[in-house]
Structure formats: structure tokens, C-alpha cells
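> okay, predicted coordinates and the sequence, questions at the end:
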Amino acid sequence: MRVVAGERKGMPLKAVTGTTTRPTTDKVKESIFNIIGPFFDGGIVLDLFAGSGGLGIETLSRGASKAIFVEKDGRAFQTLQDNIKKCRYEEVSETYKTDATRAVKGLIKRDLQIDYIFLDPPYRKTEYYDLLSTLIENDKLSKDAIIVCEHAVEVSLPSNYGPYQLTRQETYGSTIISIYRSTHM
């Protein structure tokens, strides 16, 4: 695993040991950013179920101004922190070792607008996709936010979350990437 592009291009990232997390492969990561935009002019990233932090770190490398990482698993959280430090992104990163539902409750209380969300919960935990609706209902997404969901091919996500429409789906083996964008654009 490595940072694919941007200011930290080529930087190797540690993967989480064991089988509790599924890191997004470099090929899939590259494809995601080819779809949502190769580079960014600022913006806040929310990487729920961050694992080793590959997607959030990639977004920072490509120009996002801040990333919020949420990871409950202890080993994954330590790997995440190590990767952020290695990439020298401590100043623009917030890390929370907590459950995604609790993290979203905390985010709702803050004055912020999220521009990019990466949501990759454990494949059997489809109820976590409801967190998108919670964030939208509490006006936590910018009007042109981009939502990227990674899920098993057996999981069908809705055609929209509020004003954010499913605009593209790509299949990679047993994984589907679903991308939502605002219809207000």
C-alpha cells in the first residue's frame, strides 16, 4: 500500500495486520480518485472506518485541507496514527478511536461542513450506511459534497441519500464502489 498521487506520492503506508480490516487496494484507490477528481482545493474529509487511513491520507496528499479519521479497532487505530505521522499530516488530521455512530453524534455538535466522505463499514454491517442520512439531516455535508461507499456486491445501496444521488458504481471483484454527488450542483 502506498500514497498514489499528490504531495506524498509513493509514500509507503503500513497495512493493518490480521483479517479484521480490508485495505482498499492501490488500484481501487486510484480508480476512486480518477472518478471523484484527481486533486482538490481544500475541503474537509471524513474517513469513517478508516482502517490504516489510506483513503483519507490520499485525499490530504491530493489537496484536502483537513481529515477526520474514525477507527474503533485498536490495532488499526495504531496503524492509522503511524501512517499519519509518517506522512507528516498530524497538523491537519483528527483521529478518533471510537465507534462510527458515536463519532457521528459528536460531529453533529460541531460547526463544520464535510466535503468528502469515505464510508467502508464491515461488509455485514449495512446499518452503518444510515449514518449518511444522519449527517445529511443535520446539515453536516457541504452542498457539493462527494460520498464514496465501499461495499460487498451483495449489498444494494439506495439511489440517493437526500439530495445526494448515486452517480456512479464500479465493481472490483467482490467489492463495489458507489459514488454519490449532490443534485444541487
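Sure, I can see it. Residues are numbered from 1 along each chain as shown.

> can we go C-alpha only for contacts and neighbour counts from here?
Will do.

> which residues are in contact with the longest strand anywhere in the chain?
In the chain, taking DSSP state E as the definition, the longest strand is strand 141-152. If you take CA atoms under 8 Å, 6 or more residues apart in numbering as the criterion, strand 141-152 is touched by 36, 113-121, 123, 135, 174-182, 184-185.

> go again with 6 Å.
Residues outside strand 141-152 that contact it (CA atoms under 6 Å, 6 or more residues apart in numbering): 113-120, 123, 174-182.

> next, the buried residues of that strand.
Buried positions in strand 141-152, judged by neighbour count with 16 or more other CA atoms under 10 Å: 141-152.

> now, which of those residues sits nearest residue 103?
Minimum distance to residue 103 across the buried residues of strand 141-152 is 15.0 Å, recorded for residue 141 (CA to CA).

> next one: the closest one relative to residue 134, how far apart?
10 Å (CA to CA, to the nearest Å).

> ok, residue 140 next?
With CA to CA as the criterion, residue 140 and residue 134 are 9 Å apart.

> got the buried residues for the longest helix along the chain?
Longest helix in the chain by number of residues, with DSSP state H as the criterion: helix 74-86. For helix 74-86, burial by neighbour count (16+ other CA under 10 Å) applies to 75-84.

> take a look at this one as well, against the first:
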Amino acid sequence: MNTAKVCQANLIATASGLSQQSNIEVIRHDVLSWLKRGCHAAKFNQPWAAENPGFNLVYLDPPYSSKLYSEVFKALLTGHWLQKDAVVICEHATNNSLETPMQWLEQDRRIYGSSALLFTNPPEQYPDDTDSKHPQTIQAK
């Protein structure tokens, strides 16, 4: 079984425990060329995509030594890939601290051994005042 099929099976199994219906599609493509096409040019196999374009959750896990992070953040915004309440989770090496992109809101950071997660929201989600910002925590496991 290839990696995409395993991912899709895991996501479907996880979503079956949720109280609301989840729409899941795993896409196998070069991330930058696919994102640069823009959300409205992408073709999905799900009918929901035409009604509510964009993602509300993105999990980014490129090779840790790659320089893809900033380019993917930029392409997510310029291609209109995100719904306004989206969360983008970036996995990275603990010893290679990932900077929060300019104007993005850092929601949380978590450390799991040699891997770490950065949770962010797109910049247009929150007004630029301190009352609307989520607390930031670092949790070691």
C-alpha cells in the first residue's frame, strides 16, 4: 500500500470518530507547483470543494532540512487555499526552531522528543490587537 493510501485510510478512520461529517482528500503532487495554481484552479474529487473552497486544516511535514516552509506559507495565502478560521500545523526538528511567518498568528508550540509542532493561523483571521490573540504555550512530552 502506498503512503497516500495509508494516510487517507488513517484520516478516514480518525474522522469516523468525529461528531460532524468530515471531508477528506489526500493529494499526491509537488506541493509548491500544486499550491501555486491557486485554490480555484484545483480539481478535487469531492463535491464540497465547489461550495466551500479552501482548507480549514493544513498539516505541513516536509523534510526537516528543506527550505519549503516559508514558500508554502506564502503559496497558501496567495493561492487563497485557506478558510478564514484555518489552522496550519508545521512539523519540524526540535533543534531547528521554525520562525512564525510575518503577520501569521502563532497559536501554540509543542515538543515531542526530536520533533516539534508549530500551530499558526493566517494573518487575516485576527485583528492586530492583543485581546484577540490566543495564548502561546510550549509543552514538552
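Sure, I can see it. These numbers come from a predicted model, not from an experiment.

> care to give me the TM-score?
After superposition, the two chains reach a TM-score (TM-score structural alignment, normalised by the length of structure 2) of 0.62; 112 aligned residues with a CA RMSD of 3.0 Å.

> residue 111 of structure 1: neighbour count?
Close neighbours of residue 111 of structure 1, defined as other CA atoms under 10 Å, add up to 8.

> okay, now residue 137 of structure 1: neighbour count?
Residue 137 of structure 1: 13 neighbours (other CA under 10 Å).

> in structure 2, what residue corresponds to it?
Alignment note: residue 137 of structure 1 maps to residue 78 in structure 2; criterion TM-score structural alignment.

> distance check, its match against residue 35 of structure 2.
Counting by CA to CA - residue 78 of structure 2 and residue 35 of structure 2 are separated by 9 Å.

> anything in contact with each of those two?
By CA under 6 Å, 6+ apart, no residue touches both residue 78 of structure 2 and residue 35.

> confirm residue 71 of structure 2 sits in a helix?
Yes: assessed by DSSP: H, G, I helix; E, B strand; the rest coil, residue 71 of structure 2 belongs to a helix.

> which residue, other than its chain neighbours, is closest to it?
residue 32 (7.4 Å; CA to CA, 6 or more residues apart in numbering).

> now name the helix or strand holding that neighbour.
Using DSSP states H and E, the element containing residue 32 of structure 2 is helix 31-36.

> for the residue nearest to the spatial centre of structure 2, which non-adjacent residue is closest in space?
With distances taken as CA atoms, centre = their mean, residue 58 lies nearest the centre of structure 2, 2.0 Å away. Computed as CA to CA, 6+ apart, the closest residue to residue 58 of structure 2 that is not its neighbour in sequence is residue 88, at 4.7 Å.

> the one you found corresponds to which position in structure 1?
Per TM-score structural alignment, residue 88 of structure 2 is aligned with residue 147.

> give the helix, strand or coil label for the residue nearest to the centre of structure 2.
strand.

> give the equivalent position in structure 1 for it.
Checking TM-score structural alignment: residue 58 of structure 2 goes with residue 117.

> measure that match to residue 108 of structure 1 for me?
Residue 117 of structure 1 is 14 Å from residue 108 of structure 1, by CA to CA.

> strands of structure 1, start to end?
Using DSSP E, strands in structure 1 cover 44-48, 66-70, 93-96, 114-119, 141-152, 160-161, 164-172, 175-182.

> and the longest helix for structure 2?
helix 3-15.

> next one: that one to chain centre, how far?
Relative to the chain's own centre, helix 3-15 of structure 2 is displaced by 16 Å; criterion: CA atoms, centre = their mean, to the nearest Å.

> on contacts alone, who are the packing partners of it?
With contacts taken as 3 or more CA pairs under 6 Å, 6 or more residues apart in numbering; DSSP states H and E, helix 3-15 of structure 2 sits against no other helix or strand.

> please report how far the match of residue 88 of structure 2 lies from residue 167 of structure 1.
10 Å.

> what do the two both touch?
179-180.

> tell me the angle the longest helix of structure 1 makes with helix 54-61.
20 degrees (axes from the mean of the first three to the mean of the last three CA atoms, to 10 degrees).

> give me the stretch of structure 2 that helix 74-86 of structure 1 matches.
Under TM-score structural alignment, there's no match for helix 74-86 of structure 1.

> list the neighbours of stretch 68-75 of structure 2 that are in contact with it.
With CA under 6 Å, 6+ apart, stretch 68-75 of structure 2 has contacts from 35-36.
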